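A.B. asks: Below: sequence and its predicted model.
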Amino acid sequence: MRSVTITVDRSALRHNLAQVRAMAPDCQIFAIIKADAYGHGAVACAKALSTSDGLGVVVPGEAIALRTAGIQMPILVIQGPRTATDITICAQYDCQVGIHAWHQLDLLEQHATTLTRDLSVWIKLDTGMGRLGFFPEDLPRVQQRLNALTTVNVIGCMTHFSCADEPDNTHTSQQIARFNQTVPTPAKTRSLANSAAVIGWPEARVGWVRPGIMLYGSNPLASSHPLALKPVMHVTAPLIAVRDLKAGDTVGYGNTWRCTQAQRIGVVAIGYGDGYPRHIAAETPVMVGDQRCRILGRVSMDSLVIDVSQLAVEPRIGDAVTLWGPGLSVDEVASCAGTISYELLCQIRF
């Protein structure tokens, strides 16, 4: 068993959901818990998020795991079915599905008559993400084909934003306008807003919003739209050695850190084998107690080295070192790694 400890604060999760509710009081909420709830544990997070109006996942297997665990809330499978079996399973487990491509329509037409219960569908439109979705001009033909299927119930239309985390980028406004021109109000239920759009684009707060990363305490618009979000994940690992080095000594692979003076170091039992990024910048902060320390040299597979010279309290073997959590945001650490919080949260493991 590895030495990393990951603690998930469910009260913080509920607090962040309340922030979404306050920002979008007239909307229903699909709480997005794909990718094992961004690494936080899908079933536990689903239970903590029971006051949301539904849950969002990506593939049918994620939805089945929730249903098997007794989760009865509406579940949206965003990428929808890939096979005929997926169609049957989603209907059987009472899941809503996204339909974004012609081959999915073909599958539905081929197998809709075999369903023993209706399948609820969202039509996904590509308004400028350039990833998944029908082009807006194809919507009438898509609706016509779906409406012909007696076991398929079309709930509404959805889209996804490519630049909502860039408040000065006009592309999001163009996507919203394109969606509004295509989907008349109130003819269809709508779903546009991800976390960044919930925070920064009030005109996208309609119908069903789909917050993801903000539920876990990360704000994709922190510099321009500060929020009182709470960190949900706290990652710690133990201090396993404390050593005194002299001027000229080097630390780690490649001797990339050289002591310019006598220095006390600590070795922490976490590395890239645990999902902590190898390429993170030297001098990235960690915390020992309530004090910040810096990483020295390269991250190894099973360990990393920190500077404990300035600690007010003598470090002890077994002390918990915080990699991110209260007092040290995952967004700050992600910036030091040249990535985004989503990646760190999803790849860390114990």
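C.D. replies: Happy to help now that I have it. Note that the structure is predicted; figures quoted are calculated from it, not measured. Numbering: from 1, shown residues only.

A.B. asks: Could you use CA atoms for every contact and neighbour count after this?
C.D. replies: Fine.

A.B. asks: Could you list every helix and strand that the helix of greatest length in the chain packs against?
C.D. replies: Counting residues, the longest helix in the chain under DSSP state H turns out to be helix 10-23. When contacts are defined as 3 or more C-alpha pairs under 8 Å, 6 or more residues apart in numbering; DSSP states H and E, helix 10-23 packs onto helix 42-48, helix 195-200.

A.B. asks: What are the contacting residues of the following helix or strand past it?
C.D. replies: Going down the chain from helix 10-23, the next helix or strand is strand 28-32, by DSSP states H and E. If you take C-alpha atoms under 8 Å, 6 or more residues apart in numbering as the criterion, strand 28-32 is touched by 21, 49, 52-57, 76, 207-212, 215.

A.B. asks: Pick out the most distant pair among these.
C.D. replies: Within the contacts of strand 28-32, two members stand farthest from each other by C-alpha to C-alpha: R21 and V57, at 19.7 Å.

A.B. asks: ok, and here's another one to check against it:
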Amino acid sequence: MNRPILASISTEAFRHNLTRVRELAPESKIWSVIKARSYGHGFEAAFKGLEATDGFALLDIEDARWLRENGWKGRILLLEGLFHPAEVANAEDLACDLVVHCDSQIEWLENYQSQSHKRFSIFLKMNTGMNRLGFNPDKYRIAFHRLHALGHQMHHMTHFANADQVNQLPTVGQQLECFEATIADLTAPTSMANSAAILWHRTVLGDWVRPGIMLYGASPTGSYKDIEHANLQPVMRLQSEIIDIQELKKGDRVGYGGRYQAPESMRVGVIACGYADGYPRQAPDGTPVWVEGGAFDGAGVVCPLVGRVSMDMLTIDLRQAPQAKIGSRVELWGTQVPVDDVAQMSGTIGYELICALAPRVAVEIK
């Protein structure tokens, strides 16, 4: 029998979250962002659950090839464009849209001799304050004209650095003002909004939105309370089982380093999940774990983690779950315990946890 840890991926939750994006951005087309193996959820599940999208956005051209080989006929956007001039022909063969963010990428397109004389759909990226990828405003218009002269279909693109932090400078408004001033009289569709902008800045959506984390049911800010009323559904549910129960006396310690000391006689459940599965080693005592069979109605209860997370196991306080036994199911994150809550207590964000799901964890697509 396999080790009991399992990640369940809900394609219905994917569909629900995509519908929410359409409700929030009804005038925009949608690039569903599936980089990093669909944020750790796998391409197969995302392809099935997000098939109603207008296009998929990703990083690796081989992932674009996977989509084509599995029947996707729609648009594919390479979010970081090309990494080498030899990839231009591959991108043409796979009918990819390209983000262009630097002079080298323009030169590769200028030097490329297409056999089919096809032209790319280009999303030219402007650096409006993120200071990551993109042309600075004073160089953007020249880049636009170089690509337009080649006959490519042009789009304007930028990325908001602080859409989830409205009071932090530079604000979304400042970035938008810079963007709009720079593209004045350069008529082309726009792509600006990430998940945070879709949720909280719906006056800056543009013609194409680029939802990422919200499609997976987690928060752009890293805090679940910020999306609690956004009507999103978690797509990944990480589950396991209690594989042993220890009876502790007052003063007994738990785990490596004895971080937790029992305040009284108590039961501690040992769960088949550790940092080698993608659970955060830095999770502190008190991190929530849901256990079936609670103290009151038997439907389940949240119990606190106690002791240091080890490679293959973690331990929880069962005082609120007297009915729990070996074989009782637990949820590490998902529908009962938001992944953002686990991440926030562990000093990180939900993005990192779902992206870090280990290959050894079995995955079930529902």
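C.D. replies: Now that the structure is in, tell me what you want to look at. What you see is a predicted model, and the numbers here were worked out from it, not measured in a lab.

A.B. asks: Could you get me the TM-score between them?
C.D. replies: The TM-score (TM-score structural alignment, normalised by the length of structure 1) is 0.95; 347 aligned residues with a C-alpha RMSD of 1.6 Å.

A.B. asks: re the thing from before, between the helices and strands packed on helix 10-23 of structure 1, which one is nearest to G273 of structure 1?
C.D. replies: Nearest of those (C-alpha to C-alpha): helix 42-48, 22.6 Å.

A.B. asks: what residues does that closest one touch?
C.D. replies: For helix 42-48 of structure 1, contacts defined as C-alpha under 8 Å, 6+ apart pick out 10-11, 13-14, 33-37, 55, 65-66, 69, 71.

A.B. asks: Which pair in those has the greatest spatial separation?
C.D. replies: Using C-alpha to C-alpha, these span at most 22.8 Å, a distance reached by S11 and A65.

A.B. asks: Including neighbour count, could the contacts of helix 42-48 of structure 1 go into CSV?
C.D. replies: Below are the contacts of helix 42-48 of structure 1 laid out as CSV (neighbours: other C-alpha atoms under 10 Å):
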residue, neighbour count
R10, 19
S11, 13
L13, 23
R14, 21
I33, 27
K34, 20
A35, 17
D36, 16
A37, 24
L55, 26
A65, 13
L66, 22
A69, 13
I71, 17
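
A.B. asks: hmm, back to that, looking at the contacts of strand 28-32 of structure 1, state which has the most neighbours.
C.D. replies: Of all the contacts of strand 28-32 of structure 1, the highest neighbour tally under other C-alpha atoms under 10 Å goes to L215, namely 29 neighbours.

A.B. asks: For it, what is the corresponding residue in structure 2?
C.D. replies: Structural alignment (TM-score structural alignment) places L215 of structure 1 against L215 in structure 2.

A.B. asks: swap in V299 of structure 1?
C.D. replies: Taking TM-score structural alignment, V299 of structure 1 has V309 as its aligned residue in structure 2.

A.B. asks: My read is that that match contacts Y275, right?
C.D. replies: Yes: counting by C-alpha atoms under 8 Å, V309 of structure 2 touches Y275, with 6.8 Å between them.

A.B. asks: Walking through the stretch 101-250 of structure 1, point out its helices one by one.
C.D. replies: In the stretch 101-250 of structure 1, the helices defined using DSSP state H, counting those that start in this stretch lie at 102-111, 139-147, 171-182, 195-200.

A.B. asks: Give me whichever of these is most buried.
C.D. replies: Of all those, helix 195-200 carries the top mean neighbour count, a mean of 24, counting by mean count of other C-alpha atoms under 10 Å.

A.B. asks: Determine the set of other helices and strands touching that helix.
C.D. replies: Packing partners of helix 195-200 of structure 1 (3+ C-alpha pairs under 8 Å, 6+ apart): helix 10-23.

A.B. asks: ok so, going back, ok, of the contacts of helix 42-48 of structure 1, which one's closest to Q96 of structure 1?
C.D. replies: Closest to Q96 of structure 1, out of all of the contacts of helix 42-48 of structure 1 and judged by C-alpha to C-alpha, is L55, at 10.1 Å.

A.B. asks: distance of the closest one from M301 of structure 1?
C.D. replies: Separation of L55 of structure 1 from M301 of structure 1 (C-alpha to C-alpha, to the nearest Å): 35 Å.

A.B. asks: swap in T236 of structure 1?
C.D. replies: Applying C-alpha to C-alpha to T236 of structure 1 and M301 of structure 1 gives a distance of 16 Å.

A.B. asks: Could you do H15 of structure 1 as well?
C.D. replies: On the measure of C-alpha to C-alpha, H15 of structure 1 and M301 of structure 1 end up 35 Å apart.

A.B. asks: The two: which has the busier surroundings?
C.D. replies: Applying other C-alpha under 10 Å to H15 of structure 1 and M301 shows that H15 carries more neighbours, namely 20 against 16.

A.B. asks: Tell me which residue of structure 2 matches up with the more buried one.
C.D. replies: Using TM-score structural alignment, the partner of H15 of structure 1 in structure 2 is H16.
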